[in-house]
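In: no sequence for this one, just the structure:
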């Protein structure tokens, strides 16, 4: 008789162990950094991954202002938003976004790679993005992740 259990493992809040991960975005393509960060936030790099639970780690991204966009994306890539007023379309280039708020490029890229529901919004609260190399989370002793 086969003794292997065919039950699917489901993580529970008491079994989830969260860690802190530090990612340096300096001179790295924005998309590659963002996809790796989104995967860590979601918890897909862990064997305990459960799709409907927050099993991911807390992620700190430093040097967000030094992340690179390949080709002409810095001037050609356009971000769209609407003010909810008639004719309220606003278009912003990646260059303008980087100048106004250097962390917004990384945050928006990661946000787009997370689920579009309550879980995705909860996972985004585990992301901290800083423009420069300094961050206030040294007490958490983050593990440095190379991308």
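Out: Alright, I've got the coordinates. Computed from a predicted model, the values in this text were never measured in an experiment.
In: can we go C-alpha only for contacts and neighbour counts from here?
Out: OK.
In: Sketch out the helices for the protein, chain order is fine.
Out: 30-42, 73-76, 94-100, 104-112, 118-124 (DSSP state H).
In: Pull out the buried residues from the second one.
Out: Judged by neighbour count using 16 or more other Cα atoms under 10 Å, the buried positions of helix 73-76 are residue 74.
In: Contacts made by that helix with the rest, please.
Out: With Cα atoms under 8 Å, 6 or more residues apart in numbering as the test, helix 73-76 has contacts from 93-95.
In: Take this one as well and set it beside the first:
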């Protein structure tokens, strides 16, 4: 069976009309939540998906502080950053980052699952992550639809 791929003006017409979704991260496993949100950002579940166009939707993730990590990740998972200078490696455990900035942990997990290409930055702008449910009030005008995990 042949696959139809839209090109030119037709592809641009398919790209418009992005929907807004809200995902509640309460008691959700971090990796499973990240894969589902990444699929929505990419637009993989849409019938108009085209690999070289940004046809994804906007996603608002709330209650990032109630995310769940399975296994021993809370003690063993670490984030590494390097300044570029000798001895500039910084290692921070996820437990400490989760206490201070839980929305950063969720955002990094989701963005890590996006394809590394020229569309990555545009797709990342469609993601909003909030620590609690009060951030949802900012996007009431977009009327986001709830997504069940």
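Out: Here it is on my side, so go on. All of these numbers come straight from a predicted model, not from anything done at the bench.
In: Of the contacts of helix 73-76 of structure 1, which is the nearest to residue 20 of structure 1?
Out: Distance ranking of the contacts of helix 73-76 of structure 1 against residue 20 of structure 1, using Cα to Cα, places residue 94 first at 28.5 Å.
In: Tell me how far that closest one lies from residue 69 of structure 1.
Out: Distance, residue 94 of structure 1 to residue 69 of structure 1, using Cα to Cα, to the nearest Å: 9 Å.
In: Looking at these two, which one has more neighbours?
Out: Neighbours per residue (other Cα atoms under 10 Å) separate residue 94 of structure 1 from residue 69, with residue 94 holding more: 20 against 17.
In: Grab the nearest non-local neighbour of that one.
Out: Sequence neighbours aside, residue 74 is the residue nearest to residue 94 of structure 1 in space, at 5.1 Å (criterion: Cα to Cα, 6 or more residues apart in numbering).
In: and residue 49 of structure 1, which of the helices of structure 1 is closest to it?
Out: Among these, if distance is taken as Cα to Cα, the winner is helix 30-42, at 8.2 Å.
In: Now for residue 63 of structure 2: which residues touch it?
Out: 24-26, 130-133.
In: and what of residue 38 of structure 2?
Out: 110-111, 113-114.
In: circling back to that earlier point, nearest to residue 17 of structure 1 among the contacts of helix 73-76 of structure 1?
Out: Checking the contacts of helix 73-76 of structure 1 one by one against residue 17 of structure 1 (Cα to Cα), the nearest turns out to be residue 94, at 35.9 Å.
In: Let me know whether the closest one touches residue 70 as I believe.
Out: No. Look at residue 94 of structure 1 against residue 70 with Cα atoms under 8 Å: they stay out of range, at 11.7 Å.
In: which stretches of structure 1 form strands?
Out: Assigned by DSSP state E, structure 1 shows strands spanning 20-24, 58-62, 78-82, 89-93, 127-129, 143-145.
In: out of the ones you listed, which comes closest to residue 14 of structure 1?
Out: Of all the strands of structure 1, strand 58-62 sits nearest to residue 14 of structure 1, with 16.9 Å by Cα to Cα.
In: And the closest one, what does it pack against?
Out: Strand 58-62 of structure 1 sits against strand 20-24, helix 30-42, strand 127-129, with contacts defined as 3 or more Cα pairs under 8 Å, 6 or more residues apart in numbering; DSSP states H and E.
In: switch the cut-off to 7 Å
Out: Under the contact definition 3 or more Cα pairs under 7 Å, 6 or more residues apart in numbering; DSSP states H and E, strand 58-62 of structure 1 sits against strand 20-24, strand 127-129.
In: That one vs helix 30-42, what angle?
Out: 160 degrees (axes from the mean of the first three to the mean of the last three Cα atoms, to 10 degrees).
In: mean shift of strand 58-62 of structure 1 relative to structure 2?
Out: Following the fit onto structure 2, the mean deviation recorded for strand 58-62 of structure 1 is 0.2 Å by mean Cα distance after the TM-score superposition for structure 1.
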